[in-house]
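*Asks:* sharing a sequence plus its predicted fold:
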Amino acid sequence: MTILELFGLVAAGFVAALVGYVTGLASIVSYPALLAVGLNPLAANVTNTVALVASGIGSFAKSGRDLTAGDGGRSLARSALVAVAGGAVGAALLLLAPDEAFAYVVPYLVALAALALLAQPSLRRWFHRGVDRPVLWAVAVFVVSIYGGYFGAGAGVIFLALAMLLTELPLWKSVLLKSALLGVANAVAAVAFMVFGPVHWAAAVAMGIGCLLGGWMGPPVVARLPATPLRIAIGVCGLGLAVWLGVSS
């Protein structure tokens, strides 16, 4: 791998982390960048997961106190434990199951999450009536963390949609929660990939540097964006990602 390609991965990591924090679509930037420098799909997938851990570290280091203030720390800890379990299952699936395991269902999951974001104000009112949200939230975090540990493209959009529907958090805090939980799932999967997976370490370190910087920049960017246009933009981008995943699968 050339020096120019490594610098390109640093830049791709920065853009991926910033885009991923704002929209939940990091892998749509980082994964193709790794394929472009010659990694095969499995190596690109596991290297991408390892590199994106730095994005979660950067964003949480920047504004994690906002999420853990008051009772938020205990709530985050409970959700993080569920994400740990889901991420571990996802990593095991990637290392043991056929590559096509999620190929058919993922576009539909991402599309549903994007539509849920677009219809969030109405859906949130419906979810708040007669739904055991803590239990549903725990189950949802576990399932999405499995997917996040396995592949993860669009997992951020799904996490964000769930946070907007099943919690009382405003958009900017939902974005932070999404990044924290996806970072946990990625971190657990990354540990497994470091031991058992074909991680390309030069690419992972280069992209990780960019991801760390992009993750650090993400929270102040989101804090300055208007909530409703941002939610709509993420929903529209999520639909585009669903189409792309459906066509490429």
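*Replies:* Thanks, I have the structure now.
*Asks:* going forward, measure contacts and count neighbours with C-alpha atoms only.
*Replies:* Fine.
*Asks:* quick one: neighbours of Met1, just the number.
*Replies:* Using other Cα atoms under 10 Å, Met1 is surrounded by 9 other residues.
*Asks:* against Ala11, how distant is the nearest residue to it once chain neighbours are set aside?
*Replies:* Leaving aside its chain neighbours, Met1 sits nearest to Val37 (7.5 Å; criterion: Cα to Cα, 6 or more residues apart in numbering). Separation of Val37 from Ala11 (Cα to Cα, to the nearest Å): 13 Å.
*Asks:* just Ala33 next, same as before
*Replies:* Between Ala33 and Ala11 the distance, using Cα to Cα, works out to 10 Å.
*Asks:* and the next helix or strand past the longest helix seen in the chain?
*Replies:* Assignment by DSSP state H gives helix 41-68 as the longest helix of the chain. Past helix 41-68, further along toward the C-terminus, the next helix or strand under DSSP states H and E is helix 72-96.
*Asks:* now do that next one: everything it contacts.
*Replies:* Residues lying outside helix 72-96 but in contact with it, judged by Cα atoms under 8 Å, 6 or more residues apart in numbering, are 67-68, 138, 141-151, 177, 181-182, 184-190, 192-193, 196-197.
*Asks:* next, name the residue at the spatial heart of the chain.
*Replies:* What sits nearest the mean C-alpha location of the chain, by Cα atoms, centre = their mean, is Gly156, with 3.5 Å.
*Asks:* okay, now the one to match up with it:
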Amino acid sequence: MSIWEMLAVFAAGISAGTINTIVGSGTLITFPVLLATGLPPVTATVSNALGLIPGSISGAIGYRKELEGQRPRVLKLTVGALVGGLTGATLLLALPSTAFETIVPVLVALALLLVILQPRISKAVQSRRARTGTPAHPDGGPLLFIGLTLASVYGGYFTAAQGIIYLSLMGMLVDDTMQRLNAVKNVLAAIVNSIAALFFLFVADFDWTAVVLIAVGSALGGQIGAKVGRRLSPAFLRALIVTVGTAAIVQLVLR
């Protein structure tokens, strides 16, 4: 890897760490850069997953204030993230490289649709609860657990737009602010990246130079993203998610 390629990977790591903390889809920045340096797709995917761990942890730490009072919710969803992340990592090595990527644009598109409709859906759900006297489930109930577990399977496999899918599901099923849900998203992403990376360490090939460059860059980006992200209004954050997600779909389709 030349010095210019190293600088490009490092810059991609900073950008990915920043955008992952705010909305997700940072892999759509780092993955093409790693491929451009000559790494095979699976090696690039594994190296990317390893390198983004510090960024995910950094972003979660940056949102620690918004995590206050959410421990029961996070602990429950962590179980699904662990199971899903390990399953996705296993599938990455067991299935053809195109198996999941063919449905990724569809998944991201559905997630964006949920993000757009989330305020209307949440209002309808709240009205129904008021009429029936049914209290809101603090952690989203079984439907959210199953949905996030399946999203974590995808996250362990490829990670691109994983955060967007998390936010769309939680926004629809949990009565809480976008910033607090974003904090939970960062924790779950860190867990999925970590469990997948631990699995890859023992069974897959990766490039240490790429891992270190992305790790340092994403850790810096995680702190930048936390400072910027918590200042965004719910409407702006939702618009940013839709913009990034749309760009993700275009890139995935054209790749």
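*Replies:* Good, I have the coordinates. If you're wondering where the values come from, they're calculated on a predicted model, not measured in any experiment.
*Asks:* and the TM-score between them?
*Replies:* Counting by TM-score structural alignment, normalised by the length of structure 1, the TM-score of this superposition works out to 0.93. Behind it: 246 aligned residues with a Cα RMSD of 1.7 Å.
*Asks:* thinking again about what came up before, show me what the longest helix of structure 1 is packed against.
*Replies:* For helix 41-68 of structure 1, the packing partners by 3 or more Cα pairs under 8 Å, 6 or more residues apart in numbering; DSSP states H and E come out as helix 3-23, helix 27-36, helix 72-96, helix 171-196, helix 201-223.
*Asks:* mean deviation of the first one from structure 2?
*Replies:* Spelled out, it's helix 3-23 of structure 1. Between helix 3-23 of structure 1 and its aligned partner residues in structure 2, the average distance after superposition works out to 1.6 Å, using mean Cα distance after the TM-score superposition for structure 1.
*Asks:* thinking again about what came up before, measure the residue nearest to Met1 of structure 1 to Ala26 of structure 1 for me?
*Replies:* Separation of Val37 of structure 1 from Ala26 of structure 1 (Cα to Cα) stands at 17 Å.
*Asks:* quick one: which of these two has more around it?
*Replies:* Neighbour comparison, Val37 of structure 1 and Ala26: the larger count goes to Ala26, with 29 against 16 (by other Cα under 10 Å).
*Asks:* do I have it right that that one meets Gly152?
*Replies:* No. Using Cα atoms under 8 Å, Ala26 of structure 1 makes no contact with Gly152, being 9.1 Å away.
*Asks:* if we can go back for a sec, distance check, the residue nearest to Met1 of structure 1 against Val53 of structure 1.
*Replies:* 20 Å.
*Asks:* one more: Leu182 of structure 1?
*Replies:* Computed with Cα to Cα, the distance linking Leu182 of structure 1 and Val53 of structure 1 is 9 Å.
*Asks:* looking at those two, which is more packed in?
*Replies:* It is Leu182, of Leu182 of structure 1 and Val53, that has more neighbours when counted by other Cα under 10 Å, with 30 against 26.
*Asks:* aligned counterpart of that one in structure 2, please.
*Replies:* For Leu182 of structure 1, the equivalent position in structure 2 is taken to be Ala189, counting by TM-score structural alignment.
*Asks:* what does Trp172 of structure 1 give?
*Replies:* By TM-score structural alignment, Trp172 of structure 1 lines up with Gln179 in structure 2.
*Asks:* so what corresponds to Ala233 of structure 1 in structure 2?
*Replies:* The pairwise alignment with structure 2 assigns Ala233 of structure 1 to Leu240, based on TM-score structural alignment.
*Asks:* find the nearest non-adjacent residue to its match, please.
*Replies:* Of all residues not flanking Leu240 of structure 2 in the chain, Val23 sits nearest, at 7.6 Å (Cα to Cα, 6+ apart).
*Asks:* ok, now which ones touch the residue nearest to Val19 of structure 1 when sequence neighbours are not counted?
*Replies:* With Cα to Cα, 6+ apart as the criterion, Val19 of structure 1 has its nearest non-adjacent residue at 5.8 Å, and that residue is Ala26. Listed by Cα under 8 Å, 6+ apart, the contact set of Ala26 of structure 1 reads Ala16, Ala17, Leu18, Val19, Gly20, Ala153.
*Asks:* any idea how far the second one lies from Ala204 of structure 1?
*Replies:* Noted for Ala17 of structure 1: a distance of 14 Å to Ala204 of structure 1, by Cα to Cα.
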